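# Here is a sequence together with a model predicted from it:
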Amino acid sequence: MAVAERGACPKGGNNGVFADLHAALTPHQAQVEAERCFYCYDAPCTTACPTSIDIPLFIRQISTGNALGAAGTILEANIMGAMCARVCPTEQLCEEACVRNTAEEQPVRIGLLQRHATDALLADGRQLFAKGAETGKTVAVVGAGPAGLACAHALARAGHAVTVFEGRDKAGGLNEYGIAAYKAVDGIAAREVDYILGVGGIEVKTGTRLGTDVSLDLLRAQFDAVFLGMGLGGVNAVGVAGEDLDGVFDAVEVIAKIRQGEPVAVGRRAIVIGGGMTAIDIAVQIRLLGAEDVTIVYRGEEARMKASPYEREVARTRDVRIKTGLKPVRILGLNGKVTGVEFAGPGGEMEIIAADQVFKAVGQKFLSGEAAVALEGGRIKVDAERATSLPGVYAGGDCVAGGQDLTVAAVEDGKIAARAIDAYLRA
C-alpha cells in the first residue's frame, strides 16, 4: 500500500508529509532562552560537545542580537552545525552537562539556540569562510557525508584542491539519506551542503563508488593524500529463517526512500527489530505514514538500547510500542508473505507477534573491498590523527573502528584528519 493511499500523514515538511519535530525559536524566545545561560568560564557544555563549540560565547552573541556572529562561532568548530542542532543527542551531551540541568529546572535549550543561529545564517546567505591560498596539493575524499565534507571544507580553507567521490546521487551522506524526515524538513541537509561547498575549492563527483568506479590504489596515485569517509554499508542480517519473505525490509533503505520523497509501502501492522536510532526513526515514520500498529522489539534490556531515553519517548508519544527481552527466532510467512515474527523470551518462552511488515534495524556493516587498509573489528583501523596503515591515507566517521555513529563525532573526525593531512602535505 503506497503512502498516498493512507491518510494519517501530518502536513508540512518533506514533500508535505512530515511536520517538524520541534518548532524553531522565535527571535524573542531565543533572546529569553539565551539570557538563562550563566556563560560559565569552564563551561561543562563545551567540554561535553565532541566538536568543542564555544557554547557560552555563541549564546552570549545571541543574547546581544548577533545571531550571525553566533553562527560563525558554531561553524568554526562544527561546519555542520545546522544539522547537528537537529539530530545531535543534546540531551546526552551539552544539555545534560548544563549547570541548569537540575531537579528544579530544565537545561538551557542549547540545540534550539544553535539551530536559531545557523538557520539565520543560511537564510542570510553570506559566506563566512574562504578558500585558502593554493598550495598546489590535491586530496581525494571518499564519501560526501559529515566526515568527508568536514574534512574537505577544512582542507579547502587550508588551500588544498579537494575532489570528493560520492557513491550516491547527492552529497550529504547520513544527513541526506539516513535521518528521519521529521528531523530535517525543508531541505535543510541539502542547503547546509550547498553552504559548505560555497567555500570553493571542492569538486564533488557523485555516482562514483570506491571499489566499483575507482580504486584506492588509483586515488593514491592521482592525489597527494586520501581521506576515507564512506560511512557504513547495508544493514546486518537478523540471522533467522524468513528474511527473504515479501514484506521484510532494510530499515536504512526505507528511511532513504522516505527522505527522497519516494513512495513507500505502509502495512497495517509493523515490527521493527533493533534498538538504535535507526529503529526509532523507521518506527516513528511508518507510524506517521499510516501504520496502525508498530512495535519495536529489542533483545536486551531497555537500558541497553542505543536509542536515547528521549528518542524512545518520542516513539512512545507517537503510539509506537517498545518490547524488550525478546530474541527473534524466525520470521513467519504464508504464501511467501510475512505474517509475523516468533520471539524467544529470557526464560525460553515463545511469543508470536503478528505483522505484515518487518523492518531490520540491527546495526550496519562496513563494506570495504580495499583489503590493503588494516581493519579492526570489521572497520578501518586509525590512530589518534585518523591515519590508516597506509601512508597518506586517513579515515574518519562511521567506517573507522571506534566510530560513534553520530554526525557530530564524524565531523570531529573530519576536522582532526584535515589537520593531520595539512601537516602531512606541508612536511
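That came through fine. Here the structure is a predicted model, which means the values were calculated and not measured. Numbers count the residues shown, from 1 in each chain.
# rest of the way, CA atoms for contacts and neighbours
OK.
# quick one, what contacts residue 353?
340, 341, 342, 343 (C-alpha atoms under 8 Å, 6 or more residues apart in numbering).
# what does residue 368 give?
Applying C-alpha under 8 Å, 6+ apart to residue 368 gives the contacts residue 211.
# how close does it get to residue 176?
21 Å (C-alpha to C-alpha, to the nearest Å).
# Kindly report the same for residue 362.
Residue 362 is 21 Å from residue 176, by C-alpha to C-alpha.
# Which of the two has more residues huddled nearby?
residue 176 (24 against 20; other C-alpha atoms under 10 Å).
# can I assume that one sits in a strand?
No. Looking at residue 176 with DSSP: H, G, I helix; E, B strand; the rest coil, it is helix, so not inside a strand.
# Check it against this one:
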Amino acid sequence: MNTENSENYSQQQLALDQMFKDINPALSARQAGIESSRCYYCYDAPCIKACPSKINIPSFIASIHSDDLTGAAKTIYSENIMGGSCARVCPTEILCEQACVRNKEEEMSPVKIGLLQRHATDNAKFDGHPFERAASTGKTIAVVGAGPAGLSCAHRLALLGNDVEVFEAQDKAGGLNEYGIAKYKLTENFAQEEVDFILGIGGITVHYNTALGEDITLSQLKQDFDAVFLSIGLQDTASLSLDNEENDSVINSVDYIKELRQASDIAQLDIPLDSAVVIGAGNTAIDIACQLKRLGTEEVTLVYRRGEAQMSATKHEQQIAKDHEVRIKTWSQPEEIKLDSDGKVTAMSFRKTYLEEGKLVGSDDLFDVPCSAIFKAVGQKMAYPATEQLIPTISNGKIATFHNQLTSIEGVFAGGDCTGVGQDLTVEAVQQGKLAALAIQQSLNSPEEK
C-alpha cells in the first residue's frame, strides 16, 4: 500500500511508518531475475524438505525466471496461503536457505528464497481470488481463532467446498501477524491486506470480539457444527516470580508490541527514553528490544540466564539486535526489581550464572543494570478458559494432538501455538491449519467417498 497517497493515513501514522521501515527491502525486478537464475532447480530439492509448508520452491523460482510472477505466486499459495507474510517473517536462514545446495559450496551464499517468494506474492496479478471453491459439501466447520493456523484451516476448508465460521476474540483477524510481529517485519497494513485476500475465496464468516469461554463454549460448537478447529494461541505470559513485578513499569512485551502495532501516533506510546531492560532470549525479546531502540530508548539491555548459543532467537535475529546497538548480557538471571521511594523502577539486579555438571547454577556475584522500565519476554503459555467444561487433553501446558491434529475429543482438532507440535513459527502454524483442514475433510466424508 502506498501510504503517501492514502487519505486514511495521518501525518502521525506516516511518521510511525517511516520509523519502522521494512528491515528487508523487496528485490527489484532486475535483482529478482538475477537471483532466480542462481537456482539449480534441483530434482530432489532439499529446500522443499526443509520448508514446513512444502512449497515447491524450484518451481516457483523457475516461474519467476520466466517472468511469470502470477504463476509463481499461485504455486506458493497452493501450499501456503499466507506465503506473503511468511516470506517476511519466516526464518529462512535456518530452513530452506540453510538447506540450499549453494549454501554448501565455497561461495556459502544460498539463493535468496524468502525475498524471491516475497517478490512473487507482492507482484502477482490475479483476476479475483487465485483459487475456485469446490462444490458445496453442505458441511459447516467452526474455527476458533483467526491467527495464521485458523486462517489457513478456514481457507483450505472453504476451498474444499465447506462453509466456515471463524470466532475471533479480538476486533481484527490475523493473530500474531496483526498484534505480535515486530512492526519493521510486517509494515504498514500488510497483515490486514493478507486477511482480506484470504477471505476473498468466499464461504468464510468471521465473528469478531467472540471469545471461547466467554461468548461461546466448546460444547456449544460441537453441537452446532460438523467439526471444530482450535487455534487459540498462547494468551498468557510466564512470570518472573519477583517482588514488585506488578509495577506499571514492568511490562509484558507482547502487550507492548500489540499496542505499538495498533498505534496511529507515537504520542500514544509510553516510551522509556533513557534505559530499559528486556528479559528473554527468543524472537519476541529481540523484537521488543529493537523496536525500543527505534522508538528512541537510549540504552536497551537484553539479559538472558544462559549463553548466546542457548538463545532460542536465531543467529540472524541476534545480529539484528546487535545492528540496533542492543546490549546483550548472558549468564545472568533476574534477582530483584529495584524501586525508589516514589515506587518508580530504578534498576534490576541480576545474579551471574554458570553451568555445573550440565545444570544452571547461580553464583554469589550480583550486579545491577540501571533502567526505568523492564520488559518481560520469557515465554507465553496457554490460558484455557476456566469456565470451559469440555477440555482437550493438555500436555506440558499445551493442547495435545495426535494423528492429523486431532485432539482427545472426537471431532475437535487443534493447531498453531496452542499445541506442542513443531516450532513456534508462522509457517508451522499455517501448515498445521492446512493439515487439520485436510483431516477434517476426510473425517466428514462418507465411507464411499473415502
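Looks like it came in fine. Keep in mind the model is a prediction, meaning the values are calculated, not measured.
# For the buried ones among the contacts of residue 353 of the first structure, write the corresponding ChimeraX selection.
To isolate the buried members of these in ChimeraX, using 16 or more other C-alpha atoms under 10 Å:
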select :340,341,342,343
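# I'd like the contacts of residue 353 of the first structure as TSV, with distance to residue 305 of the first structure and secondary structure appended.
Shown next, in TSV, are the contacts of residue 353 of the first structure (distance: C-alpha to C-alpha, whole Å; DSSP: H, G, I helix; E, B strand; the rest coil):
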residue	distance to residue 305 of the first structure	secondary structure
340	23	strand
341	20	strand
342	21	strand
343	18	strand
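# Please report the number of neighbouring residues for the nearest residue to residue 324 of the first structure once chain neighbours are set aside.
In this structure, residue 324 of the first structure finds its nearest non-sequential neighbour in residue 298, 4.7 Å apart by C-alpha to C-alpha, 6 or more residues apart in numbering. A count of neighbours around residue 298 of the first structure, defined by other C-alpha under 10 Å, yields 24.
# Aligned to residue 298 of the first structure, what sits in the second structure?
Residue correspondence to the second structure (TM-score structural alignment): residue 298 of the first structure is matched to residue 304.
# again, but for residue 355 of the first structure
Alignment note (TM-score structural alignment): residue 355 of the first structure maps to residue 371 of the second structure.
# was I right about its match contacting residue 348?
Yes. Between residue 371 of the second structure and residue 348 there is a contact at 7.1 Å, judged by C-alpha atoms under 8 Å.
# Now do the shared contacts for the two.
By C-alpha under 8 Å, 6+ apart, the residues touching both residue 371 of the second structure and residue 348 are residue 277.
# From residue 77 of the first structure, how far out is whichever residue in the first structure pairs up with residue 96 of the second structure?
Matched across to the first structure, residue 96 of the second structure falls on residue 94, judged by TM-score structural alignment. From residue 94 of the first structure across to residue 77 of the first structure, the span is 14 Å (C-alpha to C-alpha).
# Neighbour count: the two, which is higher?
Neighbours were counted for residue 94 of the first structure and for residue 77 using other C-alpha under 10 Å; residue 94 has more, 27 against 17.
# Which residue is the nearest non-sequential neighbour of the more buried one?
For residue 94 of the first structure, ignoring the flanking residues on the chain, the nearest one in space by C-alpha to C-alpha, 6+ apart is residue 45 at 4.2 Å.
# To which residue of the second structure is the one you found aligned?
Using TM-score structural alignment, residue 45 of the first structure pairs with residue 47 in the second structure.
# How about residues contacting the strand or helix carrying that match?
Element membership for residue 47 of the second structure, per DSSP states H and E: helix 46-50. Contact partners of helix 46-50 of the second structure, identified using C-alpha under 8 Å, 6+ apart, comprise 54, 55, 56, 57, 95, 96, 97, 98, 99, 100, 101.
# Could you double-check that the second one lies in contact with residue 74?
No. Checked against C-alpha under 8 Å, the pair residue 55 of the second structure and residue 74 is beyond contact range at 10.5 Å.
# Any idea how many residues pack against the equivalent of residue 37 of the second structure over in the first structure?
Mapped onto the first structure by TM-score structural alignment, residue 37 of the second structure lines up with residue 35. By the criterion of other C-alpha under 10 Å, residue 35 of the first structure has 16 neighbours.
# mind checking how far the nearest residue to residue 35 of the first structure once chain neighbours are set aside is from residue 42 of the first structure?
Leaving aside its sequence neighbours, residue 35 of the first structure sits nearest to residue 63 (C-alpha to C-alpha, 6+ apart; 6.1 Å). For residue 63 of the first structure, the distance to residue 42 of the first structure equals 19 Å [C-alpha to C-alpha].
# Settle it for me: which of those two has more neighbours?
Taking neighbours as other C-alpha under 10 Å, residue 63 of the first structure and residue 42 compare with residue 63 leading, 21 against 9.
# Okay, helices next: where are they in the stretch 1-150 of the second structure?
Ranges of helices in the stretch 1-150 of the second structure, per DSSP state H, counting those that start in this stretch, are 11-19, 29-36, 46-50, 57-65, 69-79, 83-89, 96-99, 113-123, 148-159.
# so the longest one aligns onto which residues of the first structure?
Mapped onto the first structure with TM-score structural alignment as the criterion, helix 148-159 of the second structure occupies residues 146-157.
# once the two are aligned, what's the mean deviation for that stretch against the second structure?
Superposing on the second structure and averaging over aligned pairs (mean C-alpha distance after the TM-score superposition for the first structure), stretch 146-157 of the first structure comes out at 0.4 Å.
# how about that stretch: buried residues?
146, 147, 148, 149, 150, 151, 152, 153, 154, 155, 156, 157.
# got it, and stretch 158-178 of the second structure?
Quick answer for stretch 158-178 of the second structure (16+ other C-alpha under 10 Å): 158-170, 172-178.
# Could you work out the end-to-end span of that stretch for me?
One end of stretch 158-178 of the second structure sits 22 Å from the other (C-alpha to C-alpha).
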